[in-house]
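Asks: predicted model and sequence follow; I will ask about them next.
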Amino acid sequence: MNPRPADEAAIEAAAAELAAGRLVAFPTETVYGLGGDAASAEAVAAIYRLKGRPADHPLIVHVSGAEQARKWARWNDAAQRLAEAFWPGPLTLILERQAEAPGWACGGQATIGLRSPSHPVARALLAAFERLGGSGVAAPSANRFGRVSPTRASHVIDDLGDEAPLVLDGGACGVGVESTIVDLSRGRPVLLRPGGLDAARIEAVLGVPLGAADAAAPRASGTLEAHYAPRTPLELVPAGVIAARLGELAARGIRAVVWSRSRPGRGEAAWEPAEAGSEAYARALYDTLRRLDRAGFDRILIERPPDGGDWAAVADRLRRAAVGAPARD
């Protein structure tokens, strides 16, 4: 049976799969991950192959905590402070890789991304893998590269089909968008990707503002311009012009569905009500995108969310999804 309920026996079986060099899919608080032994060249290569991911696009290595992280990276004071404040949780730290640590998951870079997830299934899997001698699980999202991330076990099966490895079903992910990524490898901390942890909370712990990514920043997971994309063309539209845009599309025979906080002026339009708060919206984001993508419309119109603060991660994912979706006619 796949997916398999994430009970103790299933978690032990999944850890054995990892120890044997095979892949498993498992829930984290952010999205479901496609995991393999980060110390195994063959296992990491299998992740890239199954996802169809470019070889120079790094993965995130999941660890149980700071003790395991030190085996992989050159730890520093900023990393320690952030780990004490936010691990386990939706925060990935980019650090210089230890010279003796395997670099298979690093996309050819001297830096490595590390995260300690808080989901109880992920934590139990990491602990079971450690008991078998493992030290870290490389795990991007468990979907085809560039597509909508999975937040339910069924999403993993939908994407990977018969190629899916053992999938641990731990229910819907509680955060719903990927981790926040902070680069600590170059002195001043830099925000590489907004995510499940608000940047303002990170800045409060560090006592300095996070810099913006520049051309010299390390490559990091999920930061390509086109990503998280449905197969249906997608537009981000300000709330005040949704009705007019629907009229334009209808005049051309283009059937659209709208995801917005209030019903659009054209009462006959297909409408999906959007969550008002950023956290609830983030939890619903990928599941809703998948449902709308399967609904058979020609276009998905989404009310443009606020850009800053609590909405930064949602705005980032929707912007990249709009870029990555098929070109509009």
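Replies: Perfect, I can see it now.
Asks: make it CA atoms for all contacts and neighbour counts henceforth
Replies: Will do.
Asks: which residues in the stretch 101-250 of the chain form helices?
Replies: For the stretch 101-250 of the chain, applying DSSP state H, counting those that start in this stretch gives helices covering 120-131, 153-160, 199-206, 242-251.
Asks: going by neighbour count, list what's buried in the second one.
Replies: What that stands for is helix 153-160. Ala153, Ser154, His155, Val156, Ile157, Asp159 (16 or more other Cα atoms under 10 Å).
Asks: same question for the first one.
Replies: Within helix 120-131, the residues that count as buried by 16+ other Cα under 10 Å are Val121, Ala122, Arg123, Ala124, Leu125, Leu126, Ala127, Ala128, Phe129, Glu130.
Asks: contacts for it next, please.
Replies: Here helix 120-131 makes contact (Cα atoms under 8 Å, 6 or more residues apart in numbering) with 6, 11-12, 14-16, 18-19, 26-28, 62-64, 117, 135-137, 170.
Asks: now the two most distant members of the buried residues of helix 120-131.
Replies: Val121 and Glu130 (14.2 Å; Cα to Cα).
Asks: what's the neighbour count on Leu59?
Replies: 28 (other Cα atoms under 10 Å).
Asks: kindly report the same for the one 3 residues further on.
Replies: By other Cα under 10 Å, the residues close to His62 number 28.
Asks: between the buried residues of helix 153-160, which is nearest Asp56?
Replies: Of the buried residues of helix 153-160, the one sitting nearest to Asp56 (Cα to Cα) turns out to be Asp159, at 22.3 Å.
Asks: from Phe145, how far out is the residue of the chain positioned farthest from its centre?
Replies: Residue farthest from the centre of the chain, counting by Cα atoms, centre = their mean, is Ala251 at 37.1 Å. Using Cα to Cα, to the nearest Å, Ala251 is found at 35 Å from Phe145.
Asks: if we can go back for a sec, farthest-apart pair in the buried residues of helix 153-160, please.
Replies: It's Ala153 and Asp159 that sit farthest apart of those, by Cα to Cα, at 10.3 Å.
Asks: quick one: end-to-end distance for stretch 110-124.
Replies: Stretch 110-124: ends 29 Å apart by Cα to Cα.
Asks: distance from that stretch to the middle of the chain?
Replies: 12 Å (Cα atoms, centre = their mean, to the nearest Å).
Asks: mind listing what the residue nearest the centre of the chain touches?
Replies: When Cα atoms, centre = their mean is applied to the chain, the residue found nearest the centroid is Glu178 (3.2 Å). For Glu178, the contact set (Cα under 8 Å, 6+ apart) comprises Thr30, Val31, Pro90, Gly195, Gly196.
Asks: which helix of the protein spans the most residues?
Replies: Assignment by DSSP state H gives helix 278-294 as the longest helix of the chain.
Asks: and for that one, what's in contact with it?
Replies: 148-152, 173-177, 230-232, 257, 274-275, 300, 310-311, 314.
Asks: same question for stretch 258-275.
Replies: Taking Cα under 8 Å, 6+ apart as the rule, stretch 258-275 contacts 239, 242-243, 246-247, 256-257, 276, 281, 284, 300-303.
Asks: and the comparison structure, right after this:
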Amino acid sequence: MARLLDAHNPQHLQQAVDALADGRLVAFPTETVYGLGADAGSDVAVGRVFEAKGRPADHPLIVHVPNVECAYELASALPPVAQKLIEAFWPGPLTVIVPRRPGVAGAAAGGQDTIGLRCPAHPVATSLLEACAQRGILGLAAPSANLFGRISPTTAAHVAEEFGDDVLVLDGGACEVGIESTIVDCSRDRPVLLRPGLLTRGEIEAAIDEPLLERDAEAPRASGTLEAHYAPRAKLRLMSADILQTALQVLGENLPKLALYSRTVRAPRGMLHRRMPDDAAKAAHELFAVLRELDAQGVSLIWVESPPSAPEWDGVRDRLVRAAAA
């Protein structure tokens, strides 16, 4: 099992900083999910992240920074739209894609000329990043602390299920948001939404006073934007309430190894079922934990009722669509 450290113990926090300074990996909590962190300025350390996750080296990582000053050290520029977003939402669950400073964090950027930067709001992440900055580590490259393509972790126990003794885990409790950050590409003429999250399109557009464009073929590669991602071992199928209800009626009492996660559709007696919250933020908070719980029951299928079409559900819907595509 991975080695758990108490994030609120100063000695354990210092142990994590020392490990990162030595080029080792440390998993730590953010308000979104747990990240698997490495010194973003060390291509060797970042390479260990790709190796541990089984992640393609050209699939870029988000770099977490303690403040805007460190962001300026990693970026060649922070365009005006990025500055507006940073002022409105940092620290918080928003990543901006900006031009990368040449010669800095090349491995973390997946070899691209752009880099994704985020300042997390979690107090443990803040303390860790500030302590790292005092040691000359300007940022931590930190994708979700799980094997590539699988369900993101929202507790230290989830991380411990994924990795062996080589990974230290700062245990800071359950993550508040529960799904990864919103990603906005600010590196080109117009801002582009690359990945939805807790922040809605409307909130972002109000902050920048212009519309967000949809992802296009020229967009930089970014974390969590592959067609298949966030997947449990069981096959996940996403269905409307009507189709889901019909499918359950067809099954009758002949229940396969099936679990159900739904808002409005009731499960037959004897079926493993978890109810999806009516509130989008609450659903996001529990989503990955519920999928892990159902997966741990050894089911072969997880049927999920499609979330509402309202914009506040975009982040949850995005994760479920990608999980179903795996």
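Replies: Now that the structure is in, tell me what you want to look at. It should be emphasised that the depicted structure is a prediction, and the values quoted were computed from it without experimental measurement.
Asks: same list, the contacts of stretch 258-275 of structure 1, but as CSV with neighbour count and distance to Asp293 of structure 1 please.
Replies: Below are the contacts of stretch 258-275 of structure 1 laid out as CSV (neighbours: other Cα atoms under 10 Å; distance: Cα to Cα, whole Å):
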residue, neighbour count, distance to Asp293 of structure 1
Ala239, 16, 21
Ile242, 22, 19
Ala243, 17, 21
Leu246, 21, 18
Gly247, 15, 21
Ala256, 21, 11
Val257, 21, 10
Ala276, 11, 21
Tyr281, 19, 17
Ala284, 20, 14
Ile300, 21, 8
Leu301, 21, 11
Ile302, 23, 12
Glu303, 19, 16
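Asks: nearest residue to the residue mapped onto Asp183 of structure 1 from structure 2 in space, please, no chain neighbours.
Replies: When structure 2 is aligned by TM-score structural alignment, Asp183 of structure 1 is paired with Asp185. What sits nearest to Asp185 of structure 2 in space, not counting adjacent residues and going by Cα to Cα, 6 or more residues apart in numbering, is Ile97, at 4.5 Å.
Asks: give me the secondary structure label for the counterpart of the one you found in structure 1.
Replies: Using TM-score structural alignment, the partner of Ile97 of structure 2 in structure 1 is Ile94. What DSSP: H, G, I helix; E, B strand; the rest coil gives for Ile94 of structure 1 is strand.
Asks: how many residues are close by Ile94 of structure 1?
Replies: Neighbour tally, Ile94 of structure 1, other Cα under 10 Å: 26.
Asks: which position in structure 1 pairs with Arg28 of structure 2?
Replies: Not Arg; residue 28 of structure 2 is Phe. Aligned partner of Phe28 of structure 2 by TM-score structural alignment: Phe26.
Asks: tell me how far the closest residue to its match other than its chain neighbours lies from Gly33 of structure 1.
Replies: Taking Cα to Cα, 6+ apart, and ignoring the residues beside it in sequence, Phe26 of structure 1 has Leu168 as its nearest neighbour in space, at 5.0 Å. The spacing between Leu168 of structure 1 and Gly33 of structure 1, counted by Cα to Cα, is 10 Å.
Asks: identify the contacts common to these two.
Replies: By Cα under 8 Å, 6+ apart, the residues touching both Leu168 of structure 1 and Gly33 are Ala25, Phe26, Pro27.
Asks: you'd agree Ala321 of structure 1 is up against Ala229?
Replies: Yes. Using Cα atoms under 8 Å as the test, Ala321 of structure 1 is close enough to Ala229 to be in contact (4.1 Å).
Asks: quick one on the thing from earlier: His57 of structure 1: which of the contacts of stretch 258-275 of structure 1 is nearest?
Replies: Ala284 (26.6 Å).
Asks: before we move on, back to that, got TSV for the contacts of stretch 258-275 of structure 1, with distance to Ala220 of structure 1 too?
Replies: Formatted as TSV, the contacts of stretch 258-275 of structure 1 follow (distance: Cα to Cα, whole Å):
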residue	distance to Ala220 of structure 1
Ala239	32
Ile242	34
Ala243	38
Leu246	37
Gly247	40
Ala256	34
Val257	33
Ala276	30
Tyr281	24
Ala284	24
Ile300	28
Leu301	29
Ile302	27
Glu303	28
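Asks: ok, the alignment partner in structure 1 of Ala222 of structure 2 - contacts?
Replies: Alignment of Ala222 of structure 2 against structure 1 is given by TM-score structural alignment, with Ala220 as its counterpart. By Cα under 8 Å, 6+ apart, the contact set of Ala220 of structure 1 is His57, Pro58, Leu59, Gly113, Ile181, Leu192.
Asks: can you tell me the closest non-neighbouring residue to the first one?
Replies: By that I understand His57 of structure 1. Gly107 (5.2 Å).
Asks: and what of the third one?
Replies: When the adjacent residues along the chain are set aside, Leu59 of structure 1 lies closest to Ala105, with 5.2 Å between them (Cα to Cα, 6+ apart).
Asks: what's the one you found aligned with over in structure 2?
Replies: Match for Ala105 of structure 1 (TM-score structural alignment): Ala108.
Asks: do Glu130 of structure 1 as well
Replies: Match for Glu130 of structure 1 (TM-score structural alignment): Ala133.
Asks: same check on Asp77 of structure 1?
Replies: In structure 2, Asp77 of structure 1 lands on Pro80 (TM-score structural alignment).
Asks: just give me the neighbour total for that match.
Replies: Pro80 of structure 2, neighbours per other Cα under 10 Å, totals 11.
Asks: could I get the full set of strands for the stretch 1-150 of structure 2?
Replies: Applying DSSP state E, counting those that start in this stretch to the stretch 1-150 of structure 2 gives strands spanning 3-6, 26-29, 34-39, 62-64, 94-99, 114-118, 140-141.
Asks: do you know which of the ones you listed lies nearest Leu74 of structure 2?
Replies: The nearest among those, by Cα to Cα, is strand 114-118 at 8.0 Å.
Asks: so what does the closest one touch, helix or strand wise?
Replies: Here strand 114-118 of structure 2 touches strand 62-64, strand 94-99, going by 3 or more Cα pairs under 8 Å, 6 or more residues apart in numbering; DSSP states H and E.
Asks: which residues touch the closest residue to Ala73 of structure 1 other than its chain neighbours?
Replies: Closest residue to Ala73 of structure 1 apart from its sequence neighbours, by Cα to Cα, 6+ apart: Arg97 at 4.3 Å. Residues in contact with Arg97 of structure 1 (Cα under 8 Å, 6+ apart) are Trp72, Ala73, Arg74, Gly103, Ala110, Thr111, Ile112.
Asks: and what of Gly172 of structure 2?
Replies: Asp6, Ala7, His8, Phe28, Pro29, Val124, Thr155, Ala156.
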